[in-house]
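K.L.:
below: sequence and its predicted model.
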Amino acid sequence: MSVKNKGNSVSNQSKLWMEDALLKLMQAKNYHEITIQEITDNAGLSRRTFYRNYSSKDEILEGCFYKIWLEYESIIRKQIDLTLPNIARIFFSVMKKHFDFLSLINRHHLLPLFLSKVDELLPPAFDEVKGEKMTFPKENIQYALTFSTGGFMSILIRWLNDSTQKSPEEMATVVKDFVSIFNYSNPVEKQISHETRFNEK
């Protein structure tokens, strides 16, 4: 993300106004039809101010995603239990706090922007929190992280679209179960495989 003027209090206030303006426009209009001029007009700012802070309107949303990520990451860093179900519980606890925003983003089919942001932010955070203890090849870890982020984003979309959202604790159970599902081996198939190996001897 190439958002400009980080740490400037006047700039930060301008960003908040532009975030608010964009999200309000998205309530009534297709995201791809919203212009920079409409954002700045609704925020009471100039186009010059917009381009001092952003290169595109996508970066406004990326800034929102980044704040959600920082909230999630700050909780993860305090955890001793880094199993997938507990990570899921924390993930959906944070997502639940931002449900209205994420539902709006999902309605406009913009969650791939969030996925792109997480793909960028997860590897360094993983290395710091867990990576030093891993003995797997670095490339394999990168594939695993890509699988993880894609999987969680797909589950997030399904969760947002569900008419009755499961609680973070229920989602932790779902993730625990699908790990078991992937590891499941049919006892009959195991018996056939064993008999085949035995007959080959």
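P.N.:
That came through, no problem.

K.L.:
every contact and neighbour count from this point should use C-alpha atoms.
P.N.:
OK.

K.L.:
buried sites along the helix or strand hosting R48?
P.N.:
When elements are assigned from DSSP states H and E, R48 belongs to helix 47-53. Neighbour-count burial for helix 47-53, counted by 16 or more other Cα atoms under 10 Å, picks out 50, 53.

K.L.:
ok, and here's another one to check against it:
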Amino acid sequence: MDGSGRRLGANATADRSREWLSEALFHLMREKPYGDITVTDIAERAQLSRRTYYRNVQSKEELVALRCRRLVDDYVTRLRDADLAQTRDVALVFFTFWTDHADFLRTLVTCGMSGLILQKFNEHIAEVFHRSASPKYAHVPHIEYALAFNAGGYFNVLFEWLRRGARETPSEMADAVASIGTV
């Protein structure tokens, strides 16, 4: 078994190959335009064969989505483990986590693929809400719209912060987000 309790075997080998391919693509995305990256480039960078690439993934987009999904899963775990009493607490976890992955996020923005991270986040939005929201929101009509609104707001602020050079600390960003509700 691996560290997550999954059985090792063919699936572990395929998962590891996809991870290596995803990492190779990410490095290539920092070096040249996304549209110019070929399957051969990715396979060579990952030190795998083109056959391994085609056996494990359908497209480059799948590799980017894989990395986005893994990061969002990690974020949800971090959120689940945090003490969240106020909006500021949620914002602090959010900005602290994404600061650690700013290089990847900047690469997504540069390649015009920032929407993928929000898409993967939206797949977990109900879990994020149940972990981070006050019980007073349990009966909000059309909560799905409020959740989409908040997720979009957080990620738009995150991307704007990155575009401006991420000069503020995660704590300063948490204060900024917490103050938005009072404007």
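P.N.:
Ah, there it is. No experiment lies behind these values; they were computed from the predicted model shown.

K.L.:
got a TM-score for the two of them?
P.N.:
Overlay of the two chains. TM-score (TM-score structural alignment, normalised by the length of the second structure): 0.83; 174 aligned residues with a Cα RMSD of 2.3 Å.

K.L.:
what range in the second structure does the next helix or strand after the helix holding R48 of the first structure sit on?
P.N.:
As assigned by DSSP H and E, the chain's next helix or strand after helix 47-53 of the first structure is helix 58-76. Aligning helix 58-76 of the first structure against the second structure (TM-score structural alignment) gives residues 61-79.

K.L.:
just the residues contacting that stretch, thanks.
P.N.:
18-19, 21-22, 25-26, 57, 90, 93-94, 97, 116-117, 120-121, 124, 127-128, 131-132 (Cα atoms under 8 Å, 6 or more residues apart in numbering).

K.L.:
narrow those residues to those that are buried.
P.N.:
18-19, 21-22, 25-26, 57, 90, 93-94, 97, 116-117, 120-121, 128, 131-132.

K.L.:
now, these that are in helices?
P.N.:
Among these, the ones falling in helices (DSSP state H) are 18-19, 21-22, 25-26, 90, 93-94, 97, 116-117, 120-121, 128, 131-132.

K.L.:
what distance do you get for P137 of the first structure to S148 of the first structure?
P.N.:
17 Å (Cα to Cα, to the nearest Å).

K.L.:
these two: which is more packed in?
P.N.:
S148 (15 against 8; other Cα atoms under 10 Å).

K.L.:
show me what the more buried one lines up with in the second structure.
P.N.:
So S148 of the first structure corresponds to N150, using TM-score structural alignment.

K.L.:
would you mind getting the average deviation of the host helix or strand of its match from the first structure?
P.N.:
Applying DSSP H and E as the criterion places N150 of the second structure in helix 143-163. With mean Cα distance after the TM-score superposition for the first structure, helix 143-163 of the second structure departs from the first structure by a mean of 0.9 Å once superposed.

K.L.:
what's the following helix or strand after that helix?
P.N.:
helix 170-180.

K.L.:
which bit of the first structure covers that following helix?
P.N.:
So helix 170-180 of the second structure sits over residues 168-178 in the first structure, by TM-score structural alignment.

K.L.:
buried residues in the matching stretch?
P.N.:
Going by neighbour count (16+ other Cα under 10 Å), the buried part of stretch 168-178 of the first structure is 168-169, 171-176.

K.L.:
then stretch 70-85 of the second structure?
P.N.:
71-72, 75-76, 79, 84.

K.L.:
please apply the same query to stretch 135-144 of the second structure.
P.N.:
Of the residues in stretch 135-144 of the second structure, none is buried (16+ other Cα under 10 Å).

K.L.:
now do the same end-to-end measure for that stretch.
P.N.:
15 Å.

K.L.:
swap in stretch 133-141 of the second structure?
P.N.:
Note: stretch 133-141 of the second structure ends 15 Å apart using Cα to Cα.

K.L.:
so what touches it?
P.N.:
A85.

K.L.:
contacting residues for L25 of the first structure?
P.N.:
31, 34, 39.

K.L.:
using a markdown table, lay out those together with distance to E200 of the first structure.
P.N.:
Output for the contacts of L25 of the first structure, formatted as a markdown table (distance: Cα to Cα, whole Å):
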| residue | distance to E200 of the first structure |
| --- | --- |
| Y31 | 63 |
| I34 | 67 |
| I39 | 72 |
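
K.L.:
from these, which is closest to Y143 of the first structure?
P.N.:
Y31 (31.7 Å; Cα to Cα).
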